[in-house]
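Chemist: Give me coordinates for this.
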Amino acid sequence: MSNRYSVMIVDDSAVVRQNISTILTKDPNVSEILTAPDPIFALQKMQNIWPDVIILDIEMPRMDGISFLKKIMAERPTPIVICSSLTTEGASVTMEAFSSGAVDIISKPKLNVGDFLEESAENFIRIVQAASQSKISKLVIHNNMNPERIKIPKGPTEHRLSTDMTWKLVAIGTSTGGTNALETILTELPPLSPPIAIVQHMPEKFTAQFAKRLNSICQVEVKEAEQGDEIPPGRAVIAPGNRHMTIRMSGARFYVDLKDGPPINRHRPSVDVLFRSVSQQIGRNSVGIIMTGMGDDGARGLLEMKKAGAYTVAQDEASSIVFGMPKEAIQLGATEIVLPLRRIASEILSKAGHSGSRF
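Modeler: Model prediction:
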C-alpha cells in the first residue's frame, strides 16, 4: 500500500502557505501540494482534487476555519490539522476544532512565522504524516453525539482526603487522535474515580484550554497540572505543553512534579517520562494506558510499569485514529490487555477503583 499523500494548505497568509509548501517538499511521501487563501477557494479546488490531508488556519475571510471543518466532516471526513496562533484566544477556538473532528494541531506565532515554521520543520512533517495515516472514520465527534450532555456539579472534596491506599493511580499517554479519545473516556467516569495523570502531545497554552473544556463536561475534575498539585480521587491532571510531568508518591497520596529538560522521543511532555516515574514511584499501585498516536513514545515506559507490577492496557487498532504508539507497546510485550476505546473507562474503574465501592 502506498504511503504517498496529497496536502491542501488553507491559510490567508501567502507567507505561511509558501513556508508550509517548502517544508512539505522535504517529505518524499507528499505527492501533491495544493493551496488556497480561504475555504471558499479551497472548496472550489477540491471539486477536482480532494486532498488526503488538510492544513487549516482558523481565522480567515469569507468562511472561518471552524465552519469549513464542520462542513468537511459532514460531507466527506478528511484528516485536518489545525495551524493556529499560539495565543490563549486561539487555543480556546482550537478546542472547538478538536471537538468537531480535527486530528492534531501545529502552533504558530503571530510574528516571525516563516522562521518559526522552518525551525519546526521536522515536527511539522511528523504531524502531517501522522494525519495522513489516521483513520478519520474512527473519530468520535462528541458535539454531534451528545449535544445535551447532563452536567453534574462538582461536589465537595472530603472524599479526596482519604489516606487509605485503596486507589491506584492511572497514567495515560496519547497523541494524534487523543483529544477525542480522552473525552470519550473521561466523560464516562463518575465523580468519584481513580486519580489520573495524562500526557497528551499538545503545545503549551492549548493544554490549559483542553483541560478547561474537559472540566466543563466531565463529572471528574480535570485541570492542567501545576507544580506540587495533589492528584486525589476524582481528579485528572494533564501535563502542560512544553513541560515534562512526573509523579511522586508521599504516603498514600500522589503529587505532580513538572520538569524542563530536553524532549524525549521528540516530545515534551513525553509519555515515557510520565510512565517511568510512575513505575519507579508507584509500581503495582498503578495502571498504565497507552492510546492512539504516531511513533513509539510511551512504549518502553509502559514496559517498565508492567515490570514494576502495574496493570497495563493498550487501545486496540480498530478504535485508534493512529495505531503507532499502542502497536509499539504491544510488540514490546508491555501490555497485559488490548481493549477498544469504549471499554477503557470501565477497565479503569475495575482495575484502579476503590475496593469498597461498587461501580
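Chemist: make it CA atoms for all contacts and neighbour counts henceforth
Modeler: Fine.
Chemist: now the helices for this protein?
Modeler: Per DSSP state H, the chain carries helices over the ranges 14-24, 39-46, 65-75, 88-100, 113-119, 121-133, 142-145, 178-186, 206-217, 271-281, 299-307, 324-332, 341-352.
Chemist: how about those, which one is nearest T166?
Modeler: For the helices of the chain, the distance to T166 is smallest for helix 341-352, at 8.3 Å, taking Cα to Cα.
Chemist: about what we covered before: any chance of TSV for the helices of the chain, columns distance to G261?
Modeler: Formatted as TSV, the helices of the chain follow (distance: least, Cα to Cα, whole Å):
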stretch	distance to G261
helix 14-24	27
helix 39-46	40
helix 65-75	35
helix 88-100	24
helix 113-119	19
helix 121-133	18
helix 142-145	35
helix 178-186	24
helix 206-217	19
helix 271-281	11
helix 299-307	17
helix 324-332	22
helix 341-352	31
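Chemist: do you know which of those lies nearest P263?
Modeler: Nearest of the helices of the chain (Cα to Cα): helix 271-281, 9.8 Å.
Chemist: Out of the helices of the chain, which gets nearest to P194?
Modeler: Nearest to P194 among the helices of the chain is helix 341-352; the distance by Cα to Cα comes to 6.0 Å.
Chemist: Let's see this one next, to set against the first:
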Amino acid sequence: MSKIKVLVVDDSAVVREVVKQVLESDPGITVYATAMDPIFAMEKMKLQWPDVIVLDIEMPRMDGLTFLNKIMNERPTPVVICSTLTEKGAQATMQALAAGATSIITKPKMGVKRYLQEDASNDLVGAVKAAARANMRRLTNTQQRPPVPSQKLNADAILPPPGAARLGMTSEQIVAIGTSTGGTQALEAVLTALPRVCAGIVIVQHMPEMFTEAFAQRLNSLCQIEVKEAKNNDRVIPGRALIAPGGKHMLLKRSGAQYHVEIVEGPLVNRHRPSVDVLFRSVAKFAGKNALGIIMTGMGDDGARGLKEMRDAGAYTLGQNEDSCVVYGMPKEAMKLGAVCEELPLQQIAGKISAVHAMVSGR
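Modeler: Take a look at the predicted model:
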C-alpha cells in the first residue's frame, strides 16, 4: 500500500516540524510538504495533491476556514483541523466541521511542542488515518485529550454489565446515539429533521473538551428540539437532546419513571472519553426495551459491544449503512457482533426516531 500523503499548513514553524515528526513516526504516513499559510499551500498543491491536509485555523494572509471552503468547493479533500483550545477557536472549528473537515486535534497556546509529541501524538496519527479513509462525497453532501493507554479498556472500567434485574414500569422512550468521524454532519442531518416533540435523546460524539459546548449551541440554533451539552443530573425529556461533554463519560440513570444523566470522570474506554460503549451500557441497564440505539459513522469499534448489550436487553437498534457513512467503521463492527437490528441510510434515521415516539405516545 502507498503511504498517506499529508500536507501540514500552520503558521508556526515549531508546530509544522513537530506534526511532521509525529506523523512520520507511523510507517504508513509521509508529510510530503509543509506550508506557513494557505497561499504557500496552494502553490505546493499545484505540484502534488495531498491525501490529507492538517490545517490550522488562524493564519496570516488567508485563514484556515476560507481555505477549507475553497478546497471543498473545488476539490473535496480530507482535512484535519488543528485548533487552539479557546472559545474563539471552538466556534471557528464548528464552522470548519460544518464545511467538511473530518475531525479536530487540539493544541494549547503554551507547551504546544510537548503536547503534540506526547499527549496528542496518537490522536493525530489516528485522525489522519481516519481522514484518509473518509468518504468525501458523503462528507460534503451532508481537546486536550489524554494519552492513549497501553491497555484498551472496555466499559467495565466505568460500570458493570447490565444484569437481569427487572426495571420499574415506564413507557418513556429513550434514544441513544453514538458517532465519531463524520458524526458532526450526520448528527446535524438527523437532529434538524426531527419535530419539536420527540423522544429524549442522549448522544456521544467523539470530540475534544471545550468543543462539545460550541457544537451543541450550534445545533440548538438549527433544530426545533432543544440541544445542549449535558450537565450532571440533567433530565432526559421529550424534545431535548443531551450531548456528552468532551473529556467526561455520560451515563443514563433512572429514578422512578424519570431519566437523567450522570457525568463522570474515569479512564479512557476504547481509547475515548466520552465513550459510546459506556453510554450504551447504561442505557441497556436503565432503559432496556424502552430504548432505541443508533450507531453512526465513525472509525474504530467504540459502541459496538454496548449496542449489542442494548439489543440483548430488548432495545431496537439501528446502524447507519455503509453508503451513507463518512467512515463505515463503528457500524460495521456492530454488524459483525449481531448488535444491529436494521441498517438504514442517514436520511431515514430521523423518521425512525419520530415513528418510535409516535408509537409509544399512542399506546
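Chemist: Let's have the helices of structure 1 in CSV, adding distance to W167 of structure 1 and mean neighbour count.
Modeler: Below are those laid out as CSV (distance: least, Cα to Cα, whole Å; neighbours: other Cα atoms under 10 Å):
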stretch, distance to W167 of structure 1, mean neighbour count
helix 14-24, 47, 17
helix 39-46, 49, 16
helix 65-75, 40, 17
helix 88-100, 30, 19
helix 113-119, 44, 15
helix 121-133, 35, 20
helix 142-145, 29, 12
helix 178-186, 17, 21
helix 206-217, 21, 21
helix 271-281, 14, 25
helix 299-307, 17, 24
helix 324-332, 25, 21
helix 341-352, 6, 18
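Chemist: The counterpart of M299 of structure 2 in structure 1: what's it in contact with?
Modeler: By TM-score structural alignment, M299 of structure 2 lines up with M294 in structure 1. Counting by Cα atoms under 8 Å, 6 or more residues apart in numbering, M294 of structure 1 touches 130, 175-176, 322-325.
Chemist: Please repeat the previous calculation with a cut-off of 6 Å.
Modeler: By Cα atoms under 6 Å, 6 or more residues apart in numbering, the contact set of M294 of structure 1 is 130, 322, 324-325.
Chemist: likewise A131 of structure 2?
Modeler: By Cα under 6 Å, 6+ apart, the contact set of A131 of structure 2 is P78.
Chemist: Repeat that for E322 of structure 2.
Modeler: Taking Cα under 6 Å, 6+ apart, we find E322 of structure 2 in contact with Y328.
Chemist: what about the residue mapped onto it from structure 1, distance to R62 of structure 1?
Modeler: Under the alignment (TM-score structural alignment), E322 of structure 2 pairs with E317 in structure 1. The gap separating E317 of structure 1 from R62 of structure 1 is 39 Å, by Cα to Cα, to the nearest Å.
Chemist: And A225 of structure 1, by the same measure?
Modeler: 38 Å.
Chemist: who's more crowded, the two?
Modeler: A225 (25 against 10; other Cα atoms under 10 Å).
Chemist: Identify the residue of structure 2 aligned to that one.
Modeler: Here A225 of structure 1 is matched to A230 in structure 2, going by TM-score structural alignment.
Chemist: swap in D272 of structure 1?
Modeler: Matched by TM-score structural alignment, D272 of structure 1 corresponds to D277 in structure 2.
Chemist: I'd guessed that match sits against K308; true?
Modeler: No: if you go by Cα atoms under 6 Å, D277 of structure 2 and K308 don't touch, sitting 9.7 Å apart.
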